[in-house]
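Enquirer: next comes the sequence, and after it the predicted model I'd like to discuss.
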Amino acid sequence: DAGKVASGAESESRRIAESEERRFNQLISFLRTTESTVNSHLEAIHQRLANRRSSLHKAHQAIVSRLANASQEAAASTPLLLAINVQRATFRSFDGALLSVGGEVQSAICRMAEDVCRPLLGLAREMKADGVAEASRRLMAAVVEMEAVVTRRGVELEEARRRIQAEEEANRSARKRLADCEREVRNLRQKVEAWEQGFCRSFQDRVGGAAQ
């Protein structure tokens, strides 16, 4: 009977050890998958921000070039110079905002790694040395804390995503305002040219009448 009990205890011990080994391997796999997913999303966000900055820079260069050419043709018209300065200030504002959002996303990911991944990695290393029951209890507590941290970081990332959308909407609005400004400047130039032509004709008519 004692031999059967000892054999049963040994068998149960092996079963528990194998079960914990599987859980340990699953935890390691989960951590690696989490790291890969986070890195992938981070790269995608940074690429999206880089594309937005590049698009904004190209649009800024094109608008400033058009306004500068128009300003030269109009002998450095004050409205055109003002429009150029407004465009440059707008570009600097949006470019800085996009950089700020990128930094916030990077910071959120780093905090997630510090709050979730590193503690779990440390726990995984200790699991083999700890007792089975204690390791299981600590693992469950860590998973509960991880869920809370991921929820908080998810809120931060969602806020960053909303800020990106807000900056994009503001960028579209600024482009529309600049387009309206360009149109008003063109209309002003046309009115000035029409006034100059009318003045010249009137002056010529008066000179011709005086000569007769």
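Expert: Yep, it's here.

Enquirer: use CA for all of it now, contacts and neighbours both
Expert: Will do.

Enquirer: report all helices and strands that the helix or strand where Leu31 lies contacts.
Expert: Assignment of secondary structure by DSSP states H and E places Leu31 within helix 2-73. In terms of contact count using 3 or more Cα pairs under 8 Å, 6 or more residues apart in numbering; DSSP states H and E, helix 2-73 is assigned the packing partners helix 78-112, helix 118-127, helix 132-211.

Enquirer: would you turn those into CSV with mean neighbour count and distance to Ala9?
Expert: Output for these, formatted as CSV (neighbours: other Cα atoms under 10 Å; distance: least, Cα to Cα, whole Å):
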stretch, mean neighbour count, distance to Ala9
helix 78-112, 17, 42
helix 118-127, 15, 21
helix 132-211, 14, 15
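
Enquirer: figure out which of those is closest to Gln47.
Expert: Checking those against Gln47 by Cα to Cα gives helix 78-112 as the closest, at 9.8 Å.

Enquirer: you'd agree Phe94 is up against Asn171?
Expert: Yes. Counting by Cα atoms under 8 Å, Asn171 is a contact partner of Phe94 at 7.1 Å.

Enquirer: the structure to be compared is supplied as follows:
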Amino acid sequence: MAISTALISPVFAVASETTSPWRFTLGAGYIAGDVDTNAINATLNAQGHEAEVNNVDDDRFGFSAWLGYQWNDNLRFETGYLDFGEISASASGQIVDPDSFKQSLSDSLPLSAHGIALTVRPSFELTESLSAYGRVGPLYWKSNRDIEGLSSFDGSDSGVDWMLGGGVDWQFALHWALGLGWDRGNFDGDNADMFSLSVTYR
């Protein structure tokens, strides 16, 4: 038994050293919202708009896909695609001034978006198989708010803002890890927090 253990251990050591530095991660998560429809309509009415927003649903699912390069044991560079889901709503009423209404609605209704991120991902080991990480970088996002009942409303928005993230990874096999993570996208001041489960292959 001692001989076989001595022979097998170097095999795992060599395998660990030759593991590819590339990492591919897929994640799916939930985004919880807290939109006050009455507050939105009060703002719109106070600014003289006759149209009202109804049935705002901002509890939604999202997903992410990441390609990363492990620079060293504690630092990874990543590029990823994130989709923070879609906020759906319906509205009724007449838009007298489309540009003014769009601006007012943009100031009141939170954004959700999808886009490409470039991030730095520092990490540190908690145990031999468990690690914690952070994530920060610019997010190039695009959003489209299609409000049912207002065919003249064009709610397209885009921009570049910072995103933050963090989580823990459990490496359960040489090439595989499961993770629990949090990613926050910022879209012109509107935040979306996605709590997700992920799997990483390396």
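Expert: Good, I have the coordinates. The shown structure was predicted, so the numbers you read here are calculated from the model rather than taken from an experiment.

Enquirer: TM between them?
Expert: Comparing the two superposed chains by TM-score structural alignment, normalised by the length of the second structure, the resulting TM-score equals 0.28, with 96 aligned residues with a Cα RMSD of 5.6 Å.

Enquirer: need the contact list for Ile109 of the first structure.
Expert: Under the criterion of Cα atoms under 8 Å, 6 or more residues apart in numbering, the contact list for Ile109 of the first structure reads 38, 42, 153.

Enquirer: go ahead and confirm Arg88 of the first structure touches Ala62.
Expert: No. Using Cα under 8 Å, Arg88 of the first structure and Ala62 do not qualify as a contacting pair, with a distance of 11.5 Å.

Enquirer: quick one: the helices in the second structure?
Expert: Listed in chain order, the helices of the second structure (DSSP state H) span 2-17, 37-46, 98-108.

Enquirer: can you get me a residue count around Val160 of the second structure?
Expert: 16 (other Cα atoms under 10 Å).

Enquirer: any idea how far it lies from Ser143 of the second structure?
Expert: Distance check for Val160 of the second structure against Ser143 of the second structure: by Cα to Cα, to the nearest Å, it reads 12 Å.

Enquirer: and Thr43 of the second structure, by the same measure?
Expert: Taking Cα to Cα as the measure, Thr43 of the second structure falls 22 Å from Ser143 of the second structure.

Enquirer: give me the more crowded residue out of the two.
Expert: For Thr43 of the second structure and Ser143, the more surrounded residue by other Cα under 10 Å is Ser143, and the numbers stand at 21 against 17.

Enquirer: if we can go back for a sec, need the contacts of Ile109 of the first structure in TSV (columns: distance to Gly102 of the first structure).
Expert: What follows is those, written out as TSV (distance: Cα to Cα, whole Å):
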residue	distance to Gly102 of the first structure
Val38	15
Leu42	9
Arg153	15
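
Enquirer: quick one, what contacts the residue nearest to Ala70 of the first structure when sequence neighbours are not counted?
Expert: Nearest residue to Ala70 of the first structure in three dimensions, chain neighbours excluded: Leu80, at 7.4 Å (Cα to Cα, 6 or more residues apart in numbering). By Cα under 8 Å, 6+ apart, the residues touching Leu80 of the first structure are 67-68, 70-71, 185.

Enquirer: pull the contacting residues for the closest residue to Cys181 of the first structure other than its chain neighbours.
Expert: Closest residue to Cys181 of the first structure in three dimensions, ignoring its sequence neighbours and counting by Cα to Cα, 6+ apart: Ala83, at 7.0 Å. Residues in contact with Ala83 of the first structure, defined by Cα under 8 Å, 6+ apart, are 67, 178, 181-182.

Enquirer: and which of those residues is nearest Ser29 of the first structure?
Expert: The shortest separation between Ser29 of the first structure and any of the contacts of Ala83 of the first structure is 52.1 Å, and it belongs to Leu178 (by Cα to Cα).

Enquirer: contacting residues for that closest one?
Expert: Applying Cα under 8 Å, 6+ apart, we find Leu178 of the first structure in contact with 83, 87.

Enquirer: distance of it relative to Gln165 of the first structure?
Expert: As for Leu178 of the first structure, its distance to Gln165 of the first structure is 20 Å (criterion: Cα to Cα).

Enquirer: also Val207 of the first structure?
Expert: Relative to Gln165 of the first structure, Val207 of the first structure is positioned 63 Å away (Cα to Cα).

Enquirer: what's the answer for Leu80 of the first structure, then?
Expert: Using Cα to Cα, Leu80 of the first structure is found at 30 Å from Gln165 of the first structure.

Enquirer: can you check Glu193 of the first structure too?
Expert: Taking Cα to Cα as the measure, Glu193 of the first structure falls 42 Å from Gln165 of the first structure.

Enquirer: go on, Gly96 of the first structure?
Expert: As judged by Cα to Cα, Gly96 of the first structure and Gln165 of the first structure stand 15 Å apart.

Enquirer: how many residues are close by Asn191 of the second structure?
Expert: In terms of burial, Asn191 of the second structure registers 15 neighbours under the definition other Cα under 10 Å.

Enquirer: the spatially closest residue to it that is not a sequence neighbour: neighbouring residues, count only.
Expert: The shortest distance from Asn191 of the second structure to any residue other than its chain neighbours is 5.7 Å, reached at Gly185 (Cα to Cα, 6+ apart). Taking other Cα under 10 Å as the criterion, the count of residues near Gly185 of the second structure is 28.

Enquirer: many thanks, we can stop here.
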